[in-house]
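Novice: All I have is the shape, not the residue letters:
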């Protein structure tokens, strides 16, 4: 499978996350709801890693990778806490597009911190994503 197919599957599952979470947070503290979801993710992903025999590589992860994976995990956790709170307060069809402004930020951060080229096509795409998010959020 190509990266494009994996990315499309990610988008499909992310859409499911928004709709299912919106129903799930109703009448539940958003932080508790995030903890429940995260616990499911922990069990699910470790089951996959163990089931595929990938857990043996744990000791091979270098210090630098550990630092960045932990920081990424902290960012993920904070993102999910904020996302669930936003879903609890707003409409899923408005919250999700604003959340996807992360795509625009990734384009900018990748250029600034990873040295990825910021082409005019990426810039136009980023502007269109941002404009679409604003239109959907205000709809």
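Specialist: That came through fine. Values in this document were obtained by computation on a predicted structure and should not be read as measured data. Residues are numbered from 1 along each chain as shown.
Novice: For the rest of this, base every contact and every neighbour count on C-alpha atoms.
Specialist: OK.
Novice: Could you pick out the longest helix of this protein?
Specialist: Looking across the chain with DSSP state H, the single longest helix is helix 63-89.
Novice: who does that helix touch, helix- and strand-wise?
Specialist: Packing partners of helix 63-89 (3 or more Cα pairs under 8 Å, 6 or more residues apart in numbering; DSSP states H and E): helix 3-24, helix 30-51, helix 92-99.
Novice: let's bring in a second model and compare:
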């Protein structure tokens, strides 16, 4: 059982499930609210949840124990996340969740390309075929 809990596949599948719920809940929630304000409310909930989790599991770390490189890249990641969420909520306000969410998942294709270009990761021919199929699926799901 412990190996399942430590499996990246389990956590990735849970992430996908929660991301799907995020899209549905956000589409309903953003209905009568400005999308930027909706993003702020969502972010406050995320911050509160994480503060409770980190406190309950005694995972707080001293800022001095963090490397400058880690801090810079986490700040950049936070800025990218904020921009992504703002764009996502605006898209949900304007479009159908069933079309917005798949197009948002084009990020899977971009992560594969960026991972190869910037992180030196390697993908096999089968992996690239999967990336191409995801891209094709995104296009088909986004069509009217």
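Specialist: Done, it's in. None of the values given here were measured: they were computed from a predicted structure.
Novice: returning to what we had before: mean deviation of the longest helix of structure 1 from structure 2?
Specialist: For helix 63-89 of structure 1, the mean deviation from structure 2 after alignment is 0.3 Å (mean Cα distance after the TM-score superposition for structure 1).
Novice: buried stuff in that helix?
Specialist: The neighbour-count check on helix 63-89 of structure 1 (16 or more other Cα atoms under 10 Å) flags 80, 81, 82, 83, 84, 85, 86, 87, 88 as buried.
Novice: and that helix, which stretch of structure 2?
Specialist: Aligned by TM-score structural alignment, helix 63-89 of structure 1 falls on residues 68-94 of structure 2.
Novice: quick one: that stretch to chain centroid distance?
Specialist: Taking Cα atoms, centre = their mean, to the nearest Å, one finds stretch 68-94 of structure 2 lying 9 Å from the centre of the chain it belongs to.
Novice: do stretch 30-49 of structure 2 as well
Specialist: 15 Å.
Novice: related to what we said a few turns ago, of the helices and strands packed on helix 63-89 of structure 1, give the one that comes closest to residue 64 of structure 1.
Specialist: Closest to residue 64 of structure 1 of the helices and strands packed on helix 63-89 of structure 1, according to Cα to Cα: helix 30-51, at 21.1 Å.
Novice: picking up where we left off before, need the winner for burial among the helices and strands packed on helix 63-89 of structure 1.
Specialist: Mean neighbours per residue, mean count of other Cα atoms under 10 Å, is largest over these for helix 92-99, with a mean of 18.
Novice: for that one, packing partners?
Specialist: Using 3+ Cα pairs under 8 Å, 6+ apart, helix 92-99 of structure 1 is in contact with helix 3-24, helix 63-89, helix 120-138.
Novice: Not counting it itself, show me its contacts.
Specialist: Residues external to helix 92-99 of structure 1 that are found in contact with it (Cα atoms under 8 Å, 6 or more residues apart in numbering): 18-19, 22, 83, 86-87, 132-134, 136-139.
Novice: Repeat that for stretch 18-37 of structure 2.
Specialist: 38, 86, 89, 90, 92, 93, 97, 101.
Novice: wait, which of those residues is closest to residue 13 of structure 2?
Specialist: residue 101 (15.9 Å).
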